[in-house]
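1. Return a 3D structure for these sequence lines:
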Amino acid sequence: MVYFIGAGPGAVDLITVRGKQKLEEADVVIYAGSLVNPELLTYTKSNCEIYNSAKMTLEEVIDVMVKAEKENKMTVRLHTGDPCIYGAIREQMDLLDGYDIEYTVVPGVSSFIGAASALKAEFTLPDVSQTVILTRMAGRTPVPEKEDIEKLASHNATMVVFLTSTMLGELSKRLIDGGYKEDTPAAIVYKATWPDEKVIITTVKDIEKAALDNDIHKMALIMVGGFLGDRYSRSKLYDKYFTHEFREAVKCE
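-> Alright, predicted model coming up:
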């Protein structure tokens, strides 16, 4: 069996209980060395075979899994955050299907969730935004035209931008061209939940400057939207004048 496991955003104790258990049981671990906290490897057995996928091709990763399966060994493929977001797991699973190798996925805490905790922020505030857009700028990996930043920005929803730390000037311009005001609140969270985490509050106009001023060039999430402001409406769920399945509203005074 191959387990695709989300390692969490960085802090060692933010891997799930299930993920830690499978990591402790694994005979073979292939981890995303450029992103996953290496301290997680201390959970493995002393005789566990460990591979850093940062130095490997897709075919080399699959070869390790196939060899382990032939030797009746359990493999953990350890991805950063949650593997369903920019984890490139589909291509691995499709190749494993060709070998009739069974696999399962253990979810993890995504970095965008870790970044929200670092900000002590709620992405979905009533009368501000009820939608969270997770996206990235086009780089060596293209983005479909219908998902251009300008088109997504037109919604003025909460936006979290991955994998874009080297293109912040262009990002800022395109967010503004799409419809965000220049003074829309923005945040840069570098290495969310890691010991050297940095949180910078800025505006859409000044994203690039804020990153340069703080020497941030990689491993950062950019968050944009009114959820970072101080105006919102209270939730109806806890409003004493709101009736729902578990509570009757009080009469208006």
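
2. C-alpha only now, for contacts and for neighbours.
-> Fine.

3. What lies in contact with the top helix by length along the chain?
-> Longest helix in the chain, counting residues (DSSP state H): helix 58-70. Applying C-alpha atoms under 8 Å, 6 or more residues apart in numbering, the contact partners of helix 58-70 are Met1, Val2, Val28, Ile30, Ser53, Met74, Thr75, Gln92, Leu95, Leu96, Tyr99, Ile101.

4. Next, the structure of the following sequence, for comparison with the previous one:
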Amino acid sequence: MIHFIGAGPGAADLITVRGARLLREADVIIYAGSLVNPALLENKKEDCAVYDSASMTLEDVIDVMKATEASGGTTVRLHTGDPSLYGAIREQMDRLDELEIAYDVTPGVSSFSGAAAALEAEYTLPEVSQSVIITRMAGRTPVPEREKLSKMASHGCTMVLFLSTGLLEDVERELMEGGYGPDTPAAIVYKATWPEQRVYRCTVSTLARTAKENQVTKTALITVGGFLGGQYERSKLYDPGFTHGYRVGSES
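-> Okay, here's the model as predicted:
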């Protein structure tokens, strides 16, 4: 059996209970060494073999899985955050399907959730934004034309950008081209939930300068939108005058 597991955003105690158990039971662990906190490996079995996938190809990863399966062992493929976001797991699962090797997926806490926690913020505020766009800037790996950042920005809602820290001048240009004003609140969250976590609040027009001044070049999320400001409407759910299925509202 192959277990794909979300390691969480960084802090070793933010992996799920299920993920931690499967990690302890694994005969082989293949993990994204450039992104996953190595502290997660401290409770592995003494004879567990560990592979850092940072220098491996898809074919290398599958070869290790095949060999482990042939020997009757269990493999954990440990991905950062939640594997469904920029985890490149589909290509692995498709290959395992071809080989008729069983697998399952254990979700993890995504770094976009870790970033919100670091910011002490709520992405979905009444009358500010009720939608979150998770995307990235086109770089060496392209994005579909219909998902160009300026087109995503035209919605004006909360945005969380992965894999874009090294392209912030382009990010600024496309966000403003899409309709965000230069003074729209923004924040750079470096290594959310890690011990070295840092938060830099700025605006859309100062993203690149803020990253340069603080020497942030990678492993950071970019958050943009009015949710970072101070204005919003009170939630109807807890408004004493609002009636719903569990409470009758008071007369105003």
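
5. most surrounded residue in the contacts of helix 58-70 of the first structure?
-> Thr75 (27 neighbours; other C-alpha atoms under 10 Å).

6. Surely that residue is in contact with Val2?
-> Yes. Using C-alpha atoms under 8 Å, Thr75 of the first structure is in contact with Val2, at 4.8 Å.

7. Out of the contacts of helix 58-70 of the first structure, which comes closest to Thr203 of the first structure?
-> Closest to Thr203 of the first structure out of the contacts of helix 58-70 of the first structure is Ser53 (36.1 Å), distances taken as C-alpha to C-alpha.

8. What distance do you get for that closest one to Glu59 of the first structure?
-> The gap separating Ser53 of the first structure from Glu59 of the first structure is 11 Å, by C-alpha to C-alpha, to the nearest Å.

9. the strands in the stretch 1-150 of the first structure, which residues?
-> For the stretch 1-150 of the first structure, the strands defined by DSSP state E, counting those that start in this stretch occupy 2-6, 28-31, 49-52, 75-79, 103-106, 132-136.

10. Distance to Phe123 of the first structure added to the ones you listed, as a markdown table?
-> As requested, the strands of the stretch 1-150 of the first structure are exported to a markdown table (distance: least, C-alpha to C-alpha, whole Å):
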| stretch | distance to Phe123 of the first structure |
| --- | --- |
| strand 2-6 | 22 |
| strand 28-31 | 30 |
| strand 49-52 | 34 |
| strand 75-79 | 24 |
| strand 103-106 | 24 |
| strand 132-136 | 7 |
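
11. Out of these, which is closest to Asp206 of the first structure?
-> That would be strand 132-136 among the strands of the stretch 1-150 of the first structure, by C-alpha to C-alpha, at 18.4 Å.

12. buried ones in that closest one?
-> By 16 or more other C-alpha atoms under 10 Å, the buried positions in strand 132-136 of the first structure come out as Ile133, Thr135, Arg136.

13. mind listing what the last one touches?
-> Read that as Arg136 of the first structure. Val143, Ile149, Val161, Phe162, Leu163, Thr164.

14. Now list the buried members of those residues.
-> So, by 16+ other C-alpha under 10 Å, the buried ones in the contacts of Arg136 of the first structure are Ile149, Val161, Phe162, Leu163, Thr164.

15. Tell me the one among the residues you listed nearest to Glu49 of the first structure.
-> Of these, the one sitting nearest to Glu49 of the first structure (C-alpha to C-alpha) turns out to be Leu163, at 29.7 Å.

16. wait, that closest one sits on Met137?
-> Yes. Leu163 of the first structure is within contact range of Met137, at 7.3 Å (criterion: C-alpha under 8 Å).

17. Would you state the helices of the stretch 1-150 of the second structure in chain order?
-> 17-25, 58-70, 90-99, 111-119, 149-153 (DSSP state H, counting those that start in this stretch).

18. Run through who's touching the third one.
-> What it means is helix 90-99 of the second structure. Everything outside helix 90-99 of the second structure that qualifies as a contact, by C-alpha under 8 Å, 6+ apart, is Leu58, Ile62, Ala102, Tyr103.

19. mean shift between it and the first structure?
-> Mean deviation of helix 90-99 of the second structure relative to the first structure after superposition (mean C-alpha distance after the TM-score superposition for the first structure): 0.3 Å.

20. do the same with the fourth one
-> Taken over the aligned residues, the distance from helix 111-119 of the second structure to the first structure averages 0.3 Å (mean C-alpha distance after the TM-score superposition for the first structure).

21. Packing partners of that helix?
-> strand 185-190, strand 220-224 (3 or more C-alpha pairs under 8 Å, 6 or more residues apart in numbering; DSSP states H and E).

22. now the ones you listed as JSON lines including mean neighbour count?
-> Formatted as JSON lines, those follow (neighbours: other C-alpha atoms under 10 Å):
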{"stretch": "strand 185-190", "mean neighbour count": "24"}
{"stretch": "strand 220-224", "mean neighbour count": "26"}
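
23. Just send those strands back as JSON lines, with distance to Arg247 of the second structure too.
-> Formatted as JSON lines, those follow (distance: least, C-alpha to C-alpha, whole Å):
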{"stretch": "strand 185-190", "distance to Arg247 of the second structure": "36"}
{"stretch": "strand 220-224", "distance to Arg247 of the second structure": "35"}
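
24. So for Gly156 of the second structure, which of those sits nearest?
-> Nearest of those (C-alpha to C-alpha): strand 220-224, 9.3 Å.

25. Report the inter-axis angle for the closest one versus strand 132-136.
-> 140 degrees (axes from the mean of the first three to the mean of the last three C-alpha atoms, to 10 degrees).
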